[in-house]
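Colleague: coordinates only, sequence not included:
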């Protein structure tokens, strides 16, 4: 039995259903829980949320007799320094799929230490399901069928105690807290219990209602691994529609593993014909397009670091299909501000909407006015985030350019339906 194993945390900031941590506690006498803050990987608008997640993880580990060791620098180099200081002979980590993560894993394989990866970031490991004629599924529906039939791994046991060698823990840095959901596993478990009890049964009927906001808002916690997607899928199994959303996460993970250029390169080249318009780009980012439903979504993003999923589709379609601006402009802006942005889901979804990705109908266009009239019929969502339109009658709210006279204080539209 190895004396000491390092568990390297990345996007798995929890102790519940954490296969790498559970296995390390079985395999070694002592475990070093480690998180490395890599200056090369900017947390962007997620810094405060990340810090709260790390603080919560540290508390959970201390409750079990251990601590979270925090270092700053290159993840591989800092991990090897900890290994040398503690005599650790192995590093366990949750497998990930981004180009940065897979490069890091390859580097560990070249070090003089045992390196093992474990599932935990998705429900079904990205490489587990393969079609007969390729290395990954390119279309969601057949993937969903295969995903629904596969046998899921058992939930990993949560360790009651964790023995740890003497090592300086290090400080968790501070970050300015913006108005957002509080981070951490304890917070998400409280929210999850409430949401499953009171909201899950209405999810299918209401998750597209912009004003009602019946979505779970669990995505930031999934992004940082504060909650196990496998556990969530099992507990939410009564709602096929919700579980389907978790499958979409897995789908884009297996696409990204096979196509690591997802953040920069068109998954299906030749489908995009973009032009540049700095003024239009800025108007879109600032929520000043003059199209109320688009502006509401973009202002929600700026204020909360989050956006309703239906609004995400509307603003993305408007940028790429209506204004014909490059999807990378939008994806990078989302990456900058969204609490839940990660490579597979953010860039995979943007390419899907833009027609360069996995959508089987690449010419699909979401008309923002029709979408607004369908999913924000009374204009409650728009009025919530665009106060200039608070007193505009519903009859003209969705198309203010049709009002009898210009609406004072609101920008002229850059597009009219």
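Modeller: Happy to help now that I have it. Here the structure is a predicted model, which means the values were calculated and not measured. Residues are numbered from 1 along each chain as shown.
Colleague: Going by C-alpha atoms from here, please, whenever you check contacts or count neighbours.
Modeller: OK.
Colleague: where do the strands sit along this protein?
Modeller: Ranges of strands in the chain, per DSSP state E, are 4-9, 30-37, 69-72, 90-94, 114-118.
Colleague: Tell me which of the ones you listed is the most buried.
Modeller: Neighbour counts (mean count of other C-alpha atoms under 10 Å) averaged over each of the strands of the chain peak at strand 4-9, with a mean of 25.
Colleague: what's it packed up against?
Modeller: For strand 4-9, the packing partners by 3 or more C-alpha pairs under 8 Å, 6 or more residues apart in numbering; DSSP states H and E come out as helix 19-27, strand 30-37, helix 75-86, strand 90-94.
Colleague: Run through who's touching it.
Modeller: Residues outside strand 4-9 that contact it (C-alpha atoms under 8 Å, 6 or more residues apart in numbering) are 20-21, 24, 28-36, 79, 83, 86-94, 165.
Colleague: so what's residue 221 closest to, chain neighbours aside?
Modeller: If the residues on either side of it in the chain are set aside, residue 221 comes closest to residue 227, at 6.0 Å by C-alpha to C-alpha, 6 or more residues apart in numbering.
Colleague: Can you give me the distance of that neighbour to residue 331?
Modeller: Residue 227 sits 25 Å away from residue 331 when distances are taken as C-alpha to C-alpha, to the nearest Å.
Colleague: another one to put next to it:
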């Protein structure tokens, strides 16, 4: 009997999974393997919200495999050592894995190739599993990646997305393969109280609901903070509970301006992955340095983390992050701009805080979006500054989003809620809400001087 291994990483699903399909096709029996990688722990990427969501994902993946006659094999170890051990135990002649873009993923693939070869097992790396289009599939003339989104989008749309694969009907596990216990959400401490449930089943239900309803209004409503009109699919894409290719194919089947706008957001996701694949050091180093000499004021940074800056929309967004482990995209842009340009603090400080809390904390999208807002990334307007008062009046005009997350301002009128510092006398004294951390005009002037703009 021939044996293959499907090593799950960021593809925790049975539907439209080229890794699982190839492993099933490749041999008589398959070991569906997930390794709780000690290397991830050492790197500090196993944040509580993602660990809790991961536990849901693994339980659901195991259930999906069991419905097909198999089960998930879980090991706690270094991922390369565990994969080598499973291959040796079962006599597997092939191991299949989704291609990654981080420096860690690239090193993992190189180590796997060497370790597996020593036990007669061949490594097969599959592209377009985590992303819709494989990083490096399209490149500009004379370069290894696109540095500007618009030309990338044109080529991305012309290249086309692969078709959607069905889930395998049967997954046969070889006898005698031992597994550790599945992790449980209840075992994880420090989880945000409003964290969503994970897993492929939950993701597919959410996707169907999104496609048959809110998607149609996405183009006009995606920046409406109170309306919460985004898909909320990002955690399921990050963990691979949903395939980006399938999501795009199904959205395009629905059609319309909303679908087009939504698919562009998924193209942004691919764009950032191809940047990081070509420039792995951009995870922590400036993609385009502005020679910033960042300020280091821990009191200001802590006020930003706690949602106590005195700017209601910034604070509402940060409090949503703490409660849900998720934040509206418009809020992410605003709080990143506020930290890096208004407080002039290092983008890495903000990116680390996001990775500590975000359930969809993806290295490529998180780090490169932070760099985009800081002006050290791929933004063609690196010195743009978002005014939190103007942003509030534009994207939360009735103040409903602020009232939801900053309840101490709930009784203010619509015209007051984004500028509570203008209140005077007993009304101001009655509100337990801080004065603005900085003056916006002074902070902007400071930033422009630092960047040599004035």
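Modeller: Nice, I can see it. Owing to the predicted nature of the structure, the values given are computational and were not obtained by experimental measurement.
Colleague: Got a TM-score for the pair?
Modeller: TM-score of the superposed chains, computed with TM-score structural alignment, normalised by the length of the first structure, equals 0.98; 416 aligned residues with a C-alpha RMSD of 1.2 Å.
Colleague: that older thread, Throw the helices and strands packed on strand 4-9 of the first structure into CSV and include distance to residue 415 of the first structure, thanks.
Modeller: Shown next, in CSV, are these (distance: least, C-alpha to C-alpha, whole Å):
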stretch, distance to residue 415 of the first structure
helix 19-27, 50
strand 30-37, 43
helix 75-86, 46
strand 90-94, 46
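Colleague: Nearest to residue 385 of the first structure, out of these?
Modeller: Closest of those to residue 385 of the first structure is strand 30-37, at 34.5 Å (criterion: C-alpha to C-alpha).
Colleague: That closest one vs the second structure, average offset?
Modeller: Superposed on the second structure, strand 30-37 of the first structure shows a mean distance of 0.4 Å to its aligned residues (mean C-alpha distance after the TM-score superposition for the first structure).
Colleague: contacting residues around that strand?
Modeller: Counting by C-alpha under 8 Å, 6+ apart, 3-10, 24-25, 66-75, 78-79, 162-165 sit against strand 30-37 of the first structure.
Colleague: What about residue 188 of the second structure, how many residues nearby?
Modeller: By other C-alpha atoms under 10 Å, 16 other residues sit near residue 188 of the second structure.
Colleague: list the contacts for it?
Modeller: 48, 51-52.
Colleague: Which single one of those residues is nearest to residue 117 of the second structure?
Modeller: residue 51 (31.4 Å).
Colleague: what residue of the first structure matches up with the closest one?
Modeller: When the first structure is aligned by TM-score structural alignment, the residue opposite residue 51 of the second structure is residue 47.
Colleague: who touches that match in this structure?
Modeller: Each residue near residue 47 of the first structure by C-alpha under 8 Å, 6+ apart is listed here: 175-176.
Colleague: Could you check how far it is from residue 174 of the first structure?
Modeller: 9 Å.
Colleague: and if you look at residue 407 of the first structure?
Modeller: 43 Å.
Colleague: okay, these two: which has more neighbours?
Modeller: Just comparing residue 407 of the first structure and residue 174: by other C-alpha under 10 Å the higher neighbour count belongs to residue 407, 14 against 10.
Colleague: picking that back up, I'd like the contacts of residue 188 of the second structure as JSON lines, with distance to residue 333 of the second structure appended.
Modeller: Formatted as JSON lines, those follow (distance: C-alpha to C-alpha, whole Å):
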{"residue": "48", "distance to residue 333 of the second structure": "23"}
{"residue": "51", "distance to residue 333 of the second structure": "25"}
{"residue": "52", "distance to residue 333 of the second structure": "26"}
